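Novice: Quick one: sequence and predicted model below, then my questions.
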Amino acid sequence: MSFTIAIVGRPNVGKSTLFNRLVGKRIALVDDQPGVTRDRREGTGRLGDLDFTVIDTAGFEEAAIESLAGRMRAQTETAMAQADAILFLIDARAGLTPMDRAFAAAVRKIGRPVVLVANKSEGRQASSGVYEAFGLGLGEPVGVSAEHGEGLSDLYDALREALPEETRAAAAATKAEVLAEREAKFLAREAKAAGEEPVDPGAPTRPIRMAVVGRPNAGKSTLINRLLGTDRLLTGPEAGITRDAIAVDLDWGGRAFQVHDTAGMRRKSKIDDKLEKMSVSDGLEAIRFAEVVVLLMDATAPFEEQDLRIADLVEREGRALVLGLSKWDLAEGEAGALTRLRDEVGYRLPQLAGLPVVAVSGLTGAGLDRLMQAVIDIHAIWNRRIATHALNRWLDGAIGAHPPPAVSGRRLKLNYITQPKARPPSFVVFCTRADAVPESYKRYLINGLRESFDLPGTPIRLTLREKNNPYATRAKGR
């Protein structure tokens, strides 16, 4: 990206709504109550021919540094220091408030170009608030409606005026990217027409998508901050600080990751707050988007029912899973504790036999190398493909050791097996009377695949399919 802008303002002026409008997706949580956003969230925004990085921030509040509101303000100040320009939002309908004036003074001290944005300016009742914004001394206000997409052309002009060199370079870069994309699509069509597989030798290795999930106050944000080596995410002793699923880029040992921090997931029956429901829904979406999920389980209170529910959800979604025993610095004093917990994982999560279990501490940094290596290893297993001839040799041996049972006096026949896809490893067994094969025999086959082809800890999908009967359409008696 050629430049970065930070969206700032007091609570409930529409910062997240404008952020969603600029990035073109509803990825930031939005609600009528103030203070929804806590962590700063980054995204790729587009306005006309400009591509840029946009940062959504928490609402500005006067508070003690050690308090939650004070830590949120520190995150906002960090975002302003990183930005090339600042979009300072006010609520045109509410008019100026003392908090707006205090925040305007703080923004002025940063020394960055400021674009004053009067949000919620649709309708006549907002016109007085737009004119009142001149009193902040931050230049001419730009009236917009982030909710309805009005005034964005004026915002575009204001950005070009505030950052003339950066926006000129951004427009040129965007044009070059569009031309390169068109050329790549043309080459792909040509290669497909010629029967060739299009290859882009210059394409970088795609990052591993990873989500960190768990119950509230399991240490998810603290762990990610330790991996990043900076206080990127808001942390503290209070449970439920994280609300949005925040994505951050991480380079670990030369391997790229995109890590999603998520809100703590409580039992569904205990959730009655609308905002918490939105936060959990955001976390579930992060699980579906991820390739590898790290489930952090508090080592001081392991194997709560909710931990097992989350693990089962990850398995049903078909994602690779790594179990992290968080806060290990508080539990490692007991002799043999890790071995005992690993044995208990095999008993409580038999559907994920061989699940990697790593003891970690976000506070001290212990176990982080082992955790990330486990993520890389399970990602490779999750992507593994097995040759058809090897699968069928295994199937012959499995049937010979334990033939399928007879149903209604007729023996079931398993003819052959193939793997149509990975991510997770998925297998199809062609057989007779697929609906009559008992679940116990399916589990026998799955466990055999896991053990014989070294597929520990990853979900395995096994489908039984009947072969087409070539005589089914012939008339009877012929």
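Specialist: Looks like it arrived, so ask away.

Novice: hey, let's count contacts and neighbours off CA atoms from now on
Specialist: Noted.

Novice: mind checking the longest helix of the chain?
Specialist: Under DSSP state H, the helix in the chain containing the largest number of residues is helix 164-193.

Novice: who does it touch, helix- and strand-wise?
Specialist: strand 50-56, helix 152-162 (3 or more CA pairs under 8 Å, 6 or more residues apart in numbering; DSSP states H and E).

Novice: Quick check, Ala320 in contact with Pro424.
Specialist: Yes. If you go by CA atoms under 8 Å, Ala320 and Pro424 touch, sitting 7.4 Å apart.

Novice: Neighbour count: these two, which is higher?
Specialist: Higher neighbour count among Ala320 and Pro424: Ala320, with 27 against 22, using other CA atoms under 10 Å.

Novice: take the one below as the second:
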Amino acid sequence: MSKPIVAVVGRPNVGKSTLFNVLAGRKISIVKDTPGVTRDRIYADVTWLDKQFTMVDTGGIEPESKDLILSSMREQAEIAIATADVILFVTDVQQGVIDADYKVADMLRRSGKPIVLAVNKVDSFKKYEADIYEFYNLGIGDPYGISAASQLGLGDLLDEVVKHFPAGSAEEEEDERPRIAIIGKPNVGKSSLINKLCGSQRSIVSNIAGTTRDAIDTVVKFNGQEYVFIDTAGIRRKNKIKEDLERYSIIRAVSAVERANIVILMIDATEGVTEQDAKIAGIAHERGKGVIIAVNKWDAVVKNDKTIYEYTKKIRDTLAYMPYAELIFISAMTGQRITKLYELIDMVIQNHSLRVATGVLNEIMAEAVALKQPPSDKGRRLKLYYITQVAVKPPTFVIFVNDKELTHFSYTRYIENKIREAFGFRGTPLKFIIRERKDKG
């Protein structure tokens, strides 16, 4: 089930970042990070009561002139309209309603997406009551007075935001077809790949324009099986400063990955693997999706007998946090290895929802412990009592131990490798939850 996406839109200096950090529950950048994944604070997972959602910060630029502010606001609004389920429009009570706010409000209103209006910097409701009312003039419903800095009024604001979430998208739940997001930097050939995947079959069942977002879902039938491909090409950027484009493609990737089971990360063979690729791959890894790395334009690389090994090593080193990802060298132009890609997709889908019997898991764990003693600290040794699988997509395991503090990351990795040796689980991350159970005497 994909999490709803809430996009934050607003002029420079209205306090978007403060609000973002407060809601994300972390001061700045990301605290708990996957080794090897660096990431800008563009998106964060937020839980409010029993609802979870992904919050996306649409705009980072603070241009000099008024016209530039307006055009950058328009772009933020476009991104929000394209990717979000709910738009959170942030304004500033101390500056009042200004022209740019009206123009953006018009755009947002025409989108038909739910909009929640936050009026920030209200450090006293008494003092600013009349000023908050002024924001009714924007014509997008009730303004919610908040102070991100003092954390006032956030509860009411979030209650309003979660009200607009799509009801437990039943169709998505019932739709058993594999959903594959194709992600990667701009111009790596995502659209060509989709065309090739369809074209060789010429039996596109339908092109459904994404209902809430404009990612186009393409349904392809191959060997009797239907696949839904989610393309993130979307809006073409016109001008574009590099940072903007990067931010934009990351936001698009977040919204596509959220809706997929399997992710194909496309890398341009002529450029090699880049930091931007690592950022985009990190999204899929953190979201626990099955991953296939497709190195495109392989036909354009001058090769010798070592090229493929050198390339593979470079990718594995840069994306060291996802050694499970499957790797394939393709050409979307010539169609090289495209049918092989379908075989990989099928395999990864199977592994992503594979269940292992508890008895077998415990045998593997007992054997692993016998081969390599668990770590100890100040005379106290880690004991592993029991392991069981509690979920799929991704496969998730709970290990019961005597002391959580003693469970070192590297020992969990060791157990993971033993499980992979037995069952493969190629292409899918595995998740481990460590629970403490008191010593039985």
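Specialist: Looks like it came in fine. Everything numeric here is computed off the predicted structure, so don't read it as measured data.

Novice: Put together a markdown table for the helices and strands packed on helix 164-193 of the first structure, with distance to Ala6 of the first structure and mean neighbour count on each row.
Specialist: Listed next are those as a markdown table, based on distance: least, CA to CA, whole Å; neighbours: other CA atoms under 10 Å:
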| stretch | distance to Ala6 of the first structure | mean neighbour count |
| --- | --- | --- |
| strand 50-56 | 5 | 24 |
| helix 152-162 | 12 | 17 |
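
Novice: do you know which of those lies nearest Tyr441 of the first structure?
Specialist: Closest to Tyr441 of the first structure of those is strand 50-56 (CA to CA; 52.2 Å).

Novice: Next, report how far the closest one is displaced from the centre of its chain.
Specialist: From the chain centre to the centre of strand 50-56 of the first structure is a distance of 19 Å (CA atoms, centre = their mean, to the nearest Å).

Novice: Make CSV from the helices and strands packed on helix 164-193 of the first structure and add distance to Asp282 of the first structure to it.
Specialist: Compiled in CSV, these are given as follows (distance: least, CA to CA, whole Å):
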stretch, distance to Asp282 of the first structure
strand 50-56, 16
helix 152-162, 27
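
Novice: Tell me which of the ones you listed lies nearest to Trp382 of the first structure.
Specialist: strand 50-56 (32.3 Å).

Novice: The closest one maps to which residues in the second structure?
Specialist: On the second structure, no counterpart of strand 50-56 of the first structure exists by TM-score structural alignment.

Novice: Who are the packing partners of that strand?
Specialist: strand 4-8, helix 15-23, strand 41-47, helix 164-193.

Novice: highest average neighbour count across the ones you listed?
Specialist: Among these, ranked by average contacts under mean count of other CA atoms under 10 Å, first place goes to strand 4-8 (a mean of 26).

Novice: Can you list the buried residues in stretch 319-338 of the first structure?
Specialist: By neighbour count on 16 or more other CA atoms under 10 Å, the buried set for stretch 319-338 of the first structure is 319-329, 331, 338.

Novice: what's the next secondary structure element after the longest helix of the first structure?
Specialist: strand 208-214 (DSSP states H and E).

Novice: so where is that following strand in the second structure?
Specialist: Under the criterion TM-score structural alignment, strand 208-214 of the first structure matches residues 178-184.
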